[in-house]
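> sequence first, then the predicted structure:
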Amino acid sequence: MSVVLVTGAAGLIGSEAVEFFIMQGFDVVGIDNNMRQMFFGDEGTTVWNSERLKKVYQQKYTHLDADIRDKGQINQIFSKYKENIVLIIHTAAQPSHDWAVRDPYTDFSVNANGTLNLLEAMRVYCPEAVFIFTSTNKVYGDRPNTLPFVEMENRWEISPTHVYVDGIREDMSVDQCLHSLFGSSKLAADILVQEYGRYFNFKTFSLRCGVLSGSRQSGVQLHGFTNYLIKCNVLSIPYTILGYKGKQVRDVIHSSDVIRAFYCIFQNPRRGGEVYNLGGGRHSNISILEAIALSECITGQKFCFQYSDKARVGDHIWYISNLERFQNHYPNWKLQYTIEDIFEEIFSSNKKRWKSM
């Protein structure tokens, strides 16, 4: 019996990973204690998703209501499955840089200390396992905002002659810039994952993701940009654009494309603490204004929004991932979802559920 251990198993990426690896024939142990509800209220709960996984995959899926901050709990889990764990997918996090300001201790204990607990448990109990961490582009802080931008009608764009015209590479510095507390805690975790790979020669991977999206995300105001935006459109909830004239650009990657990247890594893992930028790249990206227009086109409803000049602290004006390094190492991986595909799926999968809430 080969076991895949997934933290944040009821979240967007975690639940997609659970289903994918079960379909590949693995047993999956999921860790999720629904802290998302504590972060974002009832609207952010993932209980509905964990209950679905337990019901549908009861023979192959074991769900554990454990806290990654609790070293004792984590060691107990790893000790029980130590002979069988072949892959650890770590998606559990406090995911909002706005929320982190409210409680920096909790933010850091989840993002940094929780990651350390998992890495140490792997070192003790299953050092040959593959460890994949969903990091974030926020580890670069506001460094991307120093790039030369050109203002267009509905978006900011990077100067066409700049070295990052095809997206931001992994060689961008993470030093001497403003990160936000969330960005700092995720960077601490990111570096730990790298260090366990390099110091112990483990198979660890930090994937610095852009906007993660998909139909099963519980989008809320502080996290889950695409889902929350479309939900606001469907339910006529006023949406507030925060700064940059609404022209700030994000690349968006579908959860299915992320999981296929995980699988490519697992099939051919590299040692030494690899780092990859992983997002929609030039294939799938959008500004806020463009997202509003696309949502209106898909839903057939007028969007209700207001504008505030106050941008989020450390927020990016423009961020598109350069995927070249990952694709060079894993040439069989290609993005399958466009931004239009993602918006269509979110709307068609959730419109009835949202309207019944």
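Arrived safely, thanks for sending. Numbers count the residues shown, from 1 in each chain.
> for the rest of this, base every contact and every neighbour count on C-alpha atoms.
Noted.
> now the most centrally placed residue in the chain: which helix or strand?
Nearest to the mean C-alpha position of the chain, counting by CA atoms, centre = their mean, stands Leu212 at 4.8 Å. Here Leu212 sits within strand 211-213, counting by DSSP states H and E.
> following that strand, which helix or strand shows up next?
Assigned by DSSP H and E, the successor of strand 211-213 is helix 225-235.
> mind giving me the packing neighbours of that following helix?
Helix 225-235 sits against strand 211-213, helix 288-299, helix 339-355, with contacts defined as 3 or more CA pairs under 8 Å, 6 or more residues apart in numbering; DSSP states H and E.
> what's the most buried one of those?
Most buried of those, by mean neighbour count (mean count of other CA atoms under 10 Å): strand 211-213, with a mean of 24.
> and the strands in the stretch 1-150 of the chain?
3-7, 27-31, 61-64, 85-90, 130-136, 149-151 (DSSP state E, counting those that start in this stretch).
> so what's the residue count around Val56?
11 (other CA atoms under 10 Å).
> for comparison:
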Amino acid sequence: MRDYNSLSNLILDFVPDLVFHLAGQAFVPRAIEDPSETLEINVGGTLNLLELLRRSNRKVRFLYVSSADVYGNLTPESLPVREETTPKPLNPYSSSKVAAETYCLQYARCNQGLEAIVSRPFNHIGIGQNSKFVVPNFCKQILEVVNAENTELPKEILVGDLNPTRDFLHVQDVIEAYILLAERGMTGEIYNICSGTETKISEILNWMIEFSKVSIIPKIDPSRIRSAEMLRSVGDNSKLKSLGWAPKISVKDAVREIFEYIRLSEFS
């Protein structure tokens, strides 16, 4: 994304009429550690892509995948959050997404051939997610405890703050939303992609402990607690639903699927 010439060659080779832009640096702790890198990739890379598509002089549908992290901490009265809510980014990652969104919407307004749409997915989960993220991380820790050869060891896992809430959604439902927005989304508009259901991190952990059938003790690890953490997050999905979308997989079923996949693929 940062290599303009390589990206230019890619556009010339493929001559796309539809682009799903998911490329970026998406891990918040890394963004806090190296904000310049995150800015270069998420904003500079997006601008490179937009400019190359503009110069192609073709009609292109362009879906930018932003993040609900842009909303920041919200008052209870503002939840579930709607797309019209003013972003209040809390960290370099969400700041970079707001900036990239702004460029996408600007290009949509100023270039008739570039039909840019912005999506704001909340917390999507599914098989194959990097183990740095909360759901696969908890799964692996619990299964390591369950399968430990030394049964004398305390059945503990390391956790951060379990009180924040998130709006989790199965990745398959997210993909279906992306496809629908590419087909039917309005140019220059923003769409939340979310379940509309608020779930505590502690509830996610309790489900996994239930699946494991073992009593697990969560132990707070200060290094896992973020200084700029959203306390609550849940979105309003009525705008996306108006296009005909609806989530099909419950959060608990999604967590169960991930847990069973990791158990069978890594611990059997």
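That came through fine. In this text, all values refer to a predicted model and were calculated from it rather than measured experimentally.
> okay, the strands of the stretch 1-150 of the first structure in a markdown table with distance to Asp341 of the first structure next?
Below are the strands of the stretch 1-150 of the first structure laid out as a markdown table (distance: least, CA to CA, whole Å):
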| stretch | distance to Asp341 of the first structure |
| --- | --- |
| strand 3-7 | 26 |
| strand 27-31 | 28 |
| strand 61-64 | 29 |
| strand 85-90 | 26 |
| strand 130-136 | 23 |
| strand 149-151 | 26 |
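> distance check, Lys310 of the first structure against Gly246 of the first structure.
11 Å (CA to CA, to the nearest Å).
> swap in Ala100 of the first structure?
For Ala100 of the first structure relative to Gly246 of the first structure (CA to CA), the value is 23 Å.
> circling back: so for Lys310 and Gly246 of the first structure, which sits in the more crowded spot?
In this view Lys310 of the first structure and Gly246 are compared by other CA under 10 Å, and Gly246 has more residues nearby, 23 against 10.
> does that one touch Ile286 like I think?
No. With contacts counted by CA atoms under 8 Å, Gly246 of the first structure stays clear of Ile286, the gap being 10.8 Å.
> Gly126 of the second structure contacts Asp253, correct?
No. Counting by CA under 8 Å, Asp253 is not a contact partner of Gly126 of the second structure; they are 10.4 Å apart.
> wait, Glu296 of the first structure sits on Phe303?
Yes. At 6.2 Å, Glu296 of the first structure counts as touching Phe303 under the criterion of CA under 8 Å.
> what is in contact with the two at once?
Asn233 (CA atoms under 8 Å, 6 or more residues apart in numbering).
> and Leu278 of the first structure, what is it in contact with?
Contacts of Leu278 of the first structure by CA under 8 Å, 6+ apart are Leu207, Arg208, Cys209, Gly210, Val258, Ser321, Asn322, Leu323, Phe326.
> the same query, at a cut-off of 10 Å, please.
Contacts for Leu278 of the first structure were tallied using CA atoms under 10 Å, 6 or more residues apart in numbering; they are 134-137, 169, 206-212, 251-253, 257-258, 261, 320-327.
> now Arg232 of the second structure
Contacts of Arg232 of the second structure (CA under 10 Å, 6+ apart): 72-76, 79-80, 163-167, 198-200.
> is the aligned residue in the second structure for Tyr319 of the first structure in a helix, a strand, or coil?
Using TM-score structural alignment, the equivalent of Tyr319 of the first structure in the second structure is Ser233. Taking DSSP: H, G, I helix; E, B strand; the rest coil as the rule, one finds Ser233 of the second structure in the coil state.
> one step back: against the second structure, where does the strand holding Leu212 of the first structure fall?
Strand 211-213 of the first structure covers residues 123-125 of the second structure once aligned (TM-score structural alignment).
> before we move on, the earlier item: ok, of the contacts of Arg232 of the second structure, which come out buried?
Gly72, Asn73, Leu74, Pro80, Pro164, Thr165, Arg166, Asp167, Glu198, Thr199, Lys200 (16 or more other CA atoms under 10 Å).
> ignoring the adjacent residues along the chain, who's closest to the fifth one?
Take Pro164 of the second structure and drop its neighbours on the chain: the residue closest to it by CA to CA, 6 or more residues apart in numbering is Leu231, 4.5 Å away.
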